[in-house]
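Enquirer: quick check, what structure comes out for this input:
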Amino acid sequence: MLTIGFIGAGNMAQAMIKGWSGNQEIQQVVYSPHAGHKVAESLHIEAKDSALEVWLTSDLVVLATPPAQLEAVARELQPGILIKPSVIVASVLGGISLNQLHKALGKTVVVARTLPNVNVAVNYGYTALAFDADVDADIKGAVAALFLELGRTDELIEEQFGIASAIAGSGPAFVAAFTEALKEVGVTKGLTDEVAAKLAEQTVAGTARHMAQTKKAPLDLANEVMTPGGSTAAGFDVLTKGGLNQLLLDTITATMVKNAEFE
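Expert: Have a look, this model is predicted:
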């Protein structure tokens, strides 16, 4: 039985807990001074009374607190690090580098910097991983295998985390906004709110699943749907000439600029 402990119980921690909840070989525990017991009860896992207790009972600890709390949490964990140095840390702290994590936790702690998105809750997420250069390949593989249960994962260099965060981390909000826009068009053109919502959601979800399962590139699928000179091609032409690519570039750039302010 592998024990994963969460220090922090916010939205991302809860999404990861939900994603791993179906694995009977994983036991999960959580500590948060304010929400820990409530989250543990709602997600049917065990609450601990301190970060140190989480460390001492876990094989892998997910740091999911606000970044500003890292120093305080690290101080509390120091006795546990001495007693049980084998624990692996997976940090989801935004903007906190591997060097900063080691400065707080110590140079000997094995740390993975992780960037999951909320879709890990339904095992269809994306997680970027970054490791120190000297981390053993077996440890990398074990950590990656855990996150593969939550969806897709790739090992990236830290310099790529900014763009990965803007696309994968913030992307669900942008896709949700596009889905809402499709729904609103449906309502405007005469559908009920309920039917329009289901139509938009199923179209977006089904298209994503189609591309993933058939391994088709987005434009290949688009070209399969379109008949030259047909109705889909007419709409697609409006979409592309309307500056969709530039709009997304501006959206992702604005996200990256704001993220950089917190680093």
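Enquirer: C-alpha from now on. contacts and neighbour counts both.
Expert: Noted.
Enquirer: what distance do you get for the residue with the largest distance to the centre of the chain to residue 236?
Expert: In the chain, counting by CA atoms, centre = their mean, residue 229 sits farthest out from the average C-alpha position, at 39.8 Å. Distance of residue 229 to residue 236, given as CA to CA, to the nearest Å: 11 Å.
Enquirer: the nearest residue to residue 67 once chain neighbours are set aside: which element?
Expert: When the adjacent residues along the chain are set aside, residue 67 lies closest to residue 93, with 5.4 Å between them (CA to CA, 6 or more residues apart in numbering). Assigned by DSSP states H and E, residue 93 falls within no helix or strand.
Enquirer: residue 159 versus residue 12, what's the distance?
Expert: Distance of residue 12 to residue 159, given as CA to CA: 22 Å.
Enquirer: how about residue 26?
Expert: Between residue 26 and residue 159 the distance, using CA to CA, works out to 32 Å.
Enquirer: who has more neighbours out of those two?
Expert: Ranked by neighbour count (other CA atoms under 10 Å), residue 26 and residue 159 place residue 26 first, with 13 against 10.
Enquirer: report how many residues lie close to the nearest residue to that one once chain neighbours are set aside.
Expert: Here the nearest residue to residue 26 in space, its sequence neighbours aside, is residue 2; by CA to CA, 6+ apart that works out to 4.9 Å. One way to gauge burial is a neighbour count; for residue 2, by other CA under 10 Å, it gives 12.
Enquirer: the structure of the following sequence is requested for comparison with the preceding one:
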Amino acid sequence: MSVALNCNISFIGGGNMAQALIGGLISRGFIESQIRVSAPSEKTRNILREKNIEVFSENAEAIAPADVVILAVKPQVLANVLQPLHGAFENKLIISIVAGVTVDLIRQLTGATRIVRVMPNTPALVQTGAHGMYAESSVSQEDRQLATQILAATGLGLWVERESQIDAVTAVSGSGPAYFFYLMESMIRAGKNLGLDEKVATALTLQTALGAAQMAISSDKSPSELRQNVTSPNGTTQAALEVFDRAQISQNIQTALAAAQKRSQELAQELSDKVQQFKN
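Expert: From the prediction side, this is the model:
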């Protein structure tokens, strides 16, 4: 955080993801006076005031002294928010966590050239996020380092080489928490059907998910190897996995993520078309 700690950061938008980043930055040594937030909701501004964050209703006022501006608004309002600010981002690094909005579209709306696009996910709310990051080759290594340090406040940040890969990031990690929640729901329901109390089934499922993830992160073995280590020949785990294989669970997961990637591409195109209509 050595580079980031010397920066003033302004957020346009103060929702859950912005608040997660703010909390992560402060926990890593950031001073509240270095952070400014513009938000249209008085309720949101009050929440941030309670955290000693300076808040504004006007975006231009919030970003004026910023070295870094983080865009954290809903995609459908982005054009309305940014067009009045065109030209106000000179000498500022923009980090966008707005889903489906391309670097080129942000450049058109802001006139800026120093832009990093990020696809975060909701575990950022508990500082365990997984963020896909992209910037064009014209963005300096210093700006990339700065963006990496800022996003590290809420989890893991990984760079992709092509912007089109952000759609794959969306499919894998952006939507990914929902897949694991779906599996948890199913395991809890199965535990209840097998005679366990719901609280017991829930606690066992969640702790098992946490433990498996931690094992996979800390081990030098691949998830495939770890699965094989748990699977005794003709044992209980094998009996369950054989059912998964007969149902083609692995193939279905791959098909599902391909569908998520395709939908991400479609939404990005729909948003781009709407913005072009707005500009015209």
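Enquirer: sorry, back to before: the residue farthest from the centre of the first structure corresponds to which position in the second structure?
Expert: In the second structure, the residue equivalent to residue 229 of the first structure is residue 234, according to TM-score structural alignment.
Enquirer: same question, residue 194 of the first structure
Expert: Across the alignment, which pairs residues by TM-score structural alignment, residue 194 of the first structure is matched by residue 199 of the second structure.
Enquirer: buried sites along the helix or strand harbouring that match?
Expert: Secondary structure here is read from DSSP H and E; on that basis residue 199 of the second structure sits in helix 198-218. Applying a neighbour-count criterion of 16 or more other CA atoms under 10 Å, one finds 201-202, 205-206, 209, 216 buried in helix 198-218 of the second structure.
Enquirer: mind checking the SS state of the counterpart of residue 176 of the first structure in the second structure?
Expert: Structural correspondence for residue 176 of the first structure with respect to the second structure (TM-score structural alignment): residue 181. When the structure is split into helix, strand and coil by DSSP: H, G, I helix; E, B strand; the rest coil, residue 181 of the second structure lands in helix.
Enquirer: mind checking how far residue 181 of the second structure is from residue 197 of the second structure?
Expert: Distance of residue 181 of the second structure to residue 197 of the second structure, computed by CA to CA: 19 Å.
Enquirer: what sits against the residue nearest to residue 26 of the first structure?
Expert: Contacts here follow CA atoms under 8 Å, 6 or more residues apart in numbering; on that basis residue 2 of the first structure touches 25-27, 58-59.
Enquirer: who wins for neighbours among those residues?
Expert: When neighbours are taken as other CA under 10 Å, the top entry among the contacts of residue 2 of the first structure is residue 58 (21 neighbours).
Enquirer: aligned to it, what sits in the second structure?
Expert: For residue 58 of the first structure, the residue aligned by TM-score structural alignment is residue 66.
Enquirer: got it, and residue 119 of the first structure?
Expert: Aligned by TM-score structural alignment, residue 119 of the first structure pairs with residue 123 of the second structure.
Enquirer: show me what residue 105 of the first structure aligns to in the second structure.
Expert: In the second structure, the residue paired with residue 105 of the first structure is residue 110, using TM-score structural alignment.
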